[in-house]
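> model this:
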Amino acid sequence: MIPDLDSQIGILVYSTKFPGIGGKIRVEPEDFQVSELISEKSKKSIGDEHGYAVYKLKKKKIDTNHALSGIFRQKGIRLKSLGLKDASAVTEQFVCSGNKGKPIENFSSDKYSLEHLGFVKKPLSKKDMVGNHFKLKISDCQNKLESFTEYEKILNFYGYQRFGSKRPVTHHIGKAILQQDFVKTVDLILSFTSSYDSKENTEIRQKLSDKANYQQYFDQVPIQMDIERIVLKEMIEHGEPIRAIRAIPVSLRRFYIQAYQSFIFNQSLSAAFLEGEDLFEAQTGDVCFDNHGIIGKYVKGMDQNLALPFVGYSYYKKTRFDFQISKVLQQEEISPKDFFIKEMQEASSEGGFRQAAIQCSDYSAHGDVVEFSLSRGSFATILLREIMKPQDPMIAGF
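Reported below is the predicted structural model:
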């Protein structure tokens, strides 16, 4: 049985026949350890010469953005990360200064530490990151972890985090923006509730479902609901939904659109698998990524990984998956051209491609601990979902 939460985010299948070991993840922050991997070339480019300072950021119980904001407040230095790491894990990642100059000294606080590694001639970017290594403990599982061997045959779904985890709403917000229904967008941000959310959050959201309550309950909206407060403030002051949405940082508005694209991708991948398409071997006419992440047509004998379209306004129809993708778009009453948003062009998305299967390496399992490396953009929770087959992903710590 596929959990209801999985269906809500477009994941309608399991890739493996493994029965699942149950259990829980993230009982302690140390149970979920993530280390960022950069290319050998990028590693060798870090030297002692002056340039842009590179640091190793180690953190726990705080996400990357909040850690970098804290470092800026304490040390006055702006650092950029190659990828985002969430709060419910112990993580290590590379961060880089955007300006040349003297590095700051190593320091640590209760939630994060910064270690200077050297300098690079040009700042590190997302392109330098090749993946992540995970070391994960599964508590209270039936001890058959070693018998899971199907890690090379797992579909590359977008994981729960992409959709808001406990409150899977981001893709709904994205769809409402695409439909240029900004009244609905505001309503979803402020009042969409989930059975996994806290009682307090649900209560305040229920009150905010009525516009007449905006002013009265503004001060009761918790500080951590920062986006909700931005939108509410604009609605109270101006009452214009599009203006309220525009007040949200553009990176987050783009993220909402990407979440909806991710939902379409998950549904299309599920449908292709259910209809018997081979998603683990590329065929003539397929679009693939090579080992350097460069996209091109399938070439026999070359080491390539099958890719599926990630729908946007430049959607490429000529793949064997157009049948499934077009059906999903029809059901959703959305077309590729909708991803060009006339009223909010800065959030438009042309789309692209994504690998169909997870590329997993360095896999090992012993007792209740599993370790593996995944290429950039793949979710460890999707591999864990196949190992654990949780009845309720949120209760299991996902």
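
> make it CA atoms for all contacts and neighbour counts henceforth
Fine.

> does anything pack onto the host helix or strand of Ile387? Which helices or strands?
When elements are assigned from DSSP states H and E, Ile387 belongs to helix 380-388. Using 3 or more CA pairs under 8 Å, 6 or more residues apart in numbering; DSSP states H and E as the contact test, no helix or strand touches helix 380-388.

> how far does it sit from its chain's centre?
Here the centre of helix 380-388 is set off from its chain's centre by 15 Å, with CA atoms, centre = their mean, to the nearest Å.

> now the residue sitting nearest the centre point of the chain: closest residue in space that isn't a chain neighbour?
Nearest to the mean C-alpha position of the chain, by CA atoms, centre = their mean, lies Arg162 at 4.1 Å. Among residues not flanking Arg162 along the chain, Ala259 sits closest, at 6.1 Å (CA to CA, 6 or more residues apart in numbering).

> from His172, how far off is that neighbour?
According to CA to CA, to the nearest Å, Ala259 stands 8 Å off from His172.

> so between the two, which is more surrounded?
For Ala259 versus His172, the count of surrounding residues by other CA atoms under 10 Å is larger for Ala259: 26 against 22.

> which helices and strands does the host helix or strand of that one pack with?
Taking DSSP H and E as the definition, Ala259 sits inside helix 250-274. Packing partners of helix 250-274 (3+ CA pairs under 8 Å, 6+ apart): helix 170-178, strand 305-310, helix 322-332.

> give me the contacts around the first one.
Under the contact criterion CA atoms under 8 Å, 6 or more residues apart in numbering, helix 170-178 has outside partners 162-164, 182, 184-185, 188-189, 253, 255-263, 338-341.

> buried ones only from those, please, as a PyMOL command.
Buried members of these, defined by 16 or more other CA atoms under 10 Å, are picked up in PyMOL with:
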select buried, resi 162+163+182+184+185+188+189+253+255+256+257+258+259+260+261+262+263+338+339+340+341
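
> verify the stated contact: Phe265 with Gly312.
No - the criterion here is CA atoms under 8 Å, and Phe265 misses it with Gly312 at 10.9 Å.

> another sequence for comparison is provided below:
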Amino acid sequence: MRVEDIKIVPIGYFKTKLSPYYLLGNSFKIVVRAISYTKAVIRQRIENVVKEIKALGGVPNFFGHQRFGTIRPITHLVGKAIIRGDFRRAAMLFLAKSYPFEHPESRTAREELYRTQDFRKAMKAFPKHLYYERLMLKHLAKKPHDFKGAFKTLPIKLRILFPQAYQAYLFNKFLSRRIASGLPLNAVEAGDYIVKIEVTGLPSERFREIASREKLSEINSAIASGKMCLALPLAGFRQRLSEGFQGEIEKQILEEEGITLENFKVKGMPELSLKGGLRTALTALKDFKVEEISKDPFNPRKNMVKISFTLYRGSYATIFLRELMKPRNPIKAGF
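You can find the predicted model right below:
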């Protein structure tokens, strides 16, 4: 295998097929450049953020900005349209919704398609690098009303990303609204979901239940000792919402979105249906270390810092970096 800037080193043999199930987490080494603060201030600010995160019990386990598209955040919008069975809207969002930060040639082609709805003409205008859009356009040029068929020209691994992105968007809203409501992330209330934390540090796939009022003290003691964790639903046709106040938050958000859990059983394209599940509200920050604070050779009169850390699988390094860096412009920062 030859991929630029990637080196693969064999470490041994495995008896079964490798899958994400066997992944514990990901280790990161990050360089943050062009920092205006002094070395002492940089170190103090990092220490303050990490101390706050450790006191909370981890980083809020949001899905990262890139899950929805950084330059052109439409993945979850397409997913919502698919969930609602509106394949025409889904296709036009994917093909024709433009954003100011994408390449001008791409933006112009999308805007022209939005105005004309002419798929044959769009085939000539869309740049070659928009490979998947061109696959759909080729189908629509022949069958201009078959939007479902146009989506089926895309690989299943790409198509499933759309409803999964909307599922992630809903989770982020559940978590955001909980924080805004003043509910804790490192403790549970009656009606909240809890999951057991395995010795590996990963949440158990087997032990998940709703916290009862009678067991709150016992459960919160287990959370404080790292044996359990608050979890929130990943929406799906088999996943019940939380109960109690958190459940009311989730119901309100689904009502605002005009969505029911049954919608995740996608009619007309069942392979994109999502059963749902649970995701921990916090993710642990492991092995954090400030490797070096020094002058930035690429930015005169600025400093840089090298950090390293590990996150369990499924968690986003960019979420921690946002806590650390507080980027004012997510587009420019890339997260």
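
> report the TM-score for the pair.
TM-score of the superposed chains, computed with TM-score structural alignment, normalised by the length of the second structure, equals 0.81; 292 aligned residues with a CA RMSD of 1.9 Å.

> picking that back up, after superposition, how close is the helix holding Ile387 of the first structure to the second structure?
Mean deviation of helix 380-388 of the first structure relative to the second structure after superposition (mean CA distance after the TM-score superposition for the first structure): 0.9 Å.

> could you check which residue of the second structure pairs with the residue nearest to Arg162 of the first structure?
Correspondence of Ala259 of the first structure to the second structure, assessed by TM-score structural alignment: Ala165.

> show me the contacts for the residue nearest to Phe309 of the second structure when sequence neighbours are not counted.
Nearest residue to Phe309 of the second structure, sequence neighbours excluded (CA to CA, 6+ apart): Phe288, at 4.3 Å. The contact partners of Phe288 of the second structure, taken as CA under 8 Å, 6+ apart, are 307-310.

> neighbours of Ser147 of the first structure, how many?
Quick note: Ser147 of the first structure (other CA under 10 Å) scores 11 neighbours.

> tell me how far it lies from Leu384 of the first structure.
14 Å.

> let me know the helix or strand that Pro95 of the first structure is in.
If you look again at residue 95 of the first structure, you'll see it is Val, not Pro. Assigned by DSSP H and E, Val95 of the first structure falls within strand 90-100.

> what comes up buried for that strand?
For strand 90-100 of the first structure, by 16+ other CA under 10 Å, it's 90-98.

> repeat for stretch 189-206 of the first structure
Taking 16+ other CA under 10 Å as the criterion, stretch 189-206 of the first structure shows 189-193, 202, 204-205 as buried.

> so that stretch corresponds to what in the second structure?
Counting by TM-score structural alignment, stretch 189-206 of the first structure corresponds to 94-111 in the second structure.

> and if you look at stretch 371-391 of the first structure?
With TM-score structural alignment as the criterion, stretch 371-391 of the first structure aligns to 308-328.

> equivalent analysis for stretch 38-58 of the first structure, please.
So stretch 38-58 of the first structure sits over no part of the second structure, by TM-score structural alignment.

> now Phe119 of the first structure: how far from Ser81 of the first structure?
Phe119 of the first structure is 15 Å from Ser81 of the first structure, by CA to CA.

> contact partners for Leu234 of the second structure?
Leu234 of the second structure makes contact with 167-168, 170-171, 276-279, according to CA under 8 Å, 6+ apart.

> so what corresponds to it in the first structure?
Using TM-score structural alignment, the equivalent of Leu234 of the second structure in the first structure is Phe310.

> with Pro60 of the second structure instead?
So Pro60 of the second structure corresponds to Leu155, using TM-score structural alignment.

> spatially nearest residue to its match, not counting backbone neighbours?
Ala357 (4.3 Å).

> please apply the same query to Lys275 of the second structure.
Gly236 (4.4 Å).

> one step back: relative to Ile223 of the first structure, which of the helices and strands packed on helix 250-274 of the first structure is closest?
Ile223 of the first structure lies closest to helix 170-178 among these, at 19.4 Å (CA to CA).

> what's the mean deviation for that closest one versus the second structure?
Mean for helix 170-178 of the first structure is 0.5 Å (mean CA distance after the TM-score superposition for the first structure).

> what residues in the second structure pair up with that helix?
Going by TM-score structural alignment: helix 170-178 of the first structure matches residues 75-83.

> in that stretch, what's buried?
Of the residues in stretch 75-83 of the second structure, those buried (16+ other CA under 10 Å) are 75-83.

> switch these over to TSV; also include distance to Leu185 of the second structure.
Below are the buried residues of stretch 75-83 of the second structure laid out as TSV (distance: CA to CA, whole Å):
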residue	distance to Leu185 of the second structure
Thr75	27
His76	25
Leu77	28
Val78	30
Gly79	28
Lys80	27
Ala81	31
Ile82	31
Ile83	29
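
> and these, which two are the farthest apart?
Pairwise over those, using CA to CA, the maximum falls at Thr75 and Ile83, 12.3 Å.

> Glu292 of the second structure: neighbour count?
Residues near Glu292 of the second structure, counting by other CA under 10 Å: 14.

> who's in contact with it?
305-307.

> against Phe265 of the first structure, how distant is the match of Pro60 of the second structure?
11 Å.

> Asp286 of the first structure and Ala356 of the first structure: what is the separation?
Distance from Asp286 of the first structure to Ala356 of the first structure, by CA to CA: 11 Å.

> give me the common contacts of the two.
With CA under 8 Å, 6+ apart as the test, Asp286 of the first structure and Ala356 both reach 306-307.

> end-to-end on stretch 88-105 of the second structure?
Stretch 88-105 of the second structure: ends 24 Å apart by CA to CA.

> and for it, what's in contact with it?
71-72, 74-75, 77-82, 107, 109-111, 113-114, 126-127, 133, 147-148, 150-151.

> with respect to Glu218 of the second structure, which of the buried residues of stretch 75-83 of the second structure is nearest?
For the buried residues of stretch 75-83 of the second structure, the nearest to Glu218 of the second structure is His76 (38.0 Å; CA to CA).

> which one is that closest one nearest to, not counting chain neighbours?
That would be Tyr166: by CA to CA, 6+ apart, it lies 4.1 Å from His76 of the second structure.

> can you pull out the helices in the second structure?
Applying DSSP state H to the second structure gives helices spanning 39-56, 75-83, 87-96, 104-116, 119-125, 131-142, 147-151, 156-159, 161-180, 216-224, 244-257, 317-325, 330-333.

> average gap between the third one and the first structure?
Spelled out, that is helix 87-96 of the second structure. Mean deviation for helix 87-96 of the second structure: 0.8 Å (mean CA distance after the TM-score superposition for the first structure).

> again with the fourth one
Helix 104-116 of the second structure, aligned to the first structure and superposed, deviates on average by 1.7 Å (mean CA distance after the TM-score superposition for the first structure).
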